[in-house]
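Peer 1: coords below, sequence missing:
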């Protein structure tokens, strides 16, 4: 691959875009929330308690309702998950994580659309899918095939 001025320019734009994401308020908020979540002792205890029980849960799942601890583990896993999810640091982190993912999805759609309107961008978010970016067969008939 030869380095042309167009490729160098594209790399510079990509680096510029990456730097804008790094300097964004959204990424800063994500990093703050991640730090708070990782440094809070009570939050970490909830996470570790859930992760440890999750290993037992996976073993119970192999045998299903025939496992002797099935009911206890199933109710405990729901309780621990709810306790972990309702922790203010975990909840705040999840919101910041969603905001960052939305930003990255928007950037992906813009970059994909700049290359071609036919590029499918897998965002994982149905709100970002439109007729020009990510639908096709099964996407409401916009692919104009005869299937």
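Peer 2: Received the coordinates, thanks. This structure is a prediction, so every number in the text was calculated from the model and none was measured.

Peer 1: contacts and neighbour counts: CA atoms only from here.
Peer 2: Noted.

Peer 1: top helix in the chain by residue count?
Peer 2: Ranked by residue count and defined by DSSP state H, the top helix of the chain is helix 88-115.

Peer 1: helices or strands up against that one?
Peer 2: helix 25-39 (3 or more Cα pairs under 8 Å, 6 or more residues apart in numbering; DSSP states H and E).

Peer 1: quick one: buried residues of the following helix or strand past the helix it packs on?
Peer 2: Under the assignment DSSP states H and E, the closest C-terminal helix or strand after helix 25-39 is helix 41-63. Under the neighbour-count criterion of 16 or more other Cα atoms under 10 Å, helix 41-63 has 43-44, 46-47, 50, 53-54, 57, 60 buried.

Peer 1: One more to weigh against that first structure:
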């Protein structure tokens, strides 16, 4: 006889999958990096400074290059962003976050394609997005789909 999978079975299996992800190396590295970043006073100050300067930039951006402080504020935001990107705890957090995101994207893609190959899964990754395209993009294949 055929066994019908119930809604409860699906939810139970989903929770099991979530537990597996939580036990993964990627999740552990992400949590460790996040905790390290939260405890790093220098990183928190840098993030606060960057967000403050970014707000200033958004205000200046309303007027564009015609604002008298546009060049200065724009340069400062780029410099602070680079400083943030190169600061080790922040770089480690971003790396761990990216690896966890990739794991979640792969799982989403596998689940969606197990249901139907034509299901589109927005992953933020052009490689996976091209794989999930069903040919209905309307760009004549310009997006890389077939």
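Peer 2: Yep, it's here. Here the structure is a predicted model, which is why all the values come from computation and not from measurement.

Peer 1: so can I have a markdown table of the buried residues of helix 41-63 of the first structure showing distance to residue 27 of the first structure?
Peer 2: Formatted as a markdown table, the buried residues of helix 41-63 of the first structure follow (distance: Cα to Cα, whole Å):
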| residue | distance to residue 27 of the first structure |
| --- | --- |
| 43 | 21 |
| 44 | 22 |
| 46 | 25 |
| 47 | 23 |
| 50 | 27 |
| 53 | 31 |
| 54 | 30 |
| 57 | 34 |
| 60 | 38 |
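
Peer 1: Kindly provide the distance from the most centrally placed residue in the first structure to residue 64 of the first structure.
Peer 2: Nearest to the mean C-alpha position of the first structure, counting by Cα atoms, centre = their mean, stands residue 101 at 5.7 Å. Using Cα to Cα, to the nearest Å, residue 101 of the first structure is found at 35 Å from residue 64 of the first structure.

Peer 1: ditto for residue 49 of the first structure
Peer 2: Counting by Cα to Cα, the gap from residue 49 of the first structure to residue 64 of the first structure is 22 Å.

Peer 1: cool, residue 70 of the first structure as well?
Peer 2: Distance from residue 70 of the first structure to residue 64 of the first structure, by Cα to Cα: 7 Å.

Peer 1: Residue 12 of the first structure now?
Peer 2: To residue 64 of the first structure, residue 12 of the first structure is 54 Å away according to Cα to Cα.
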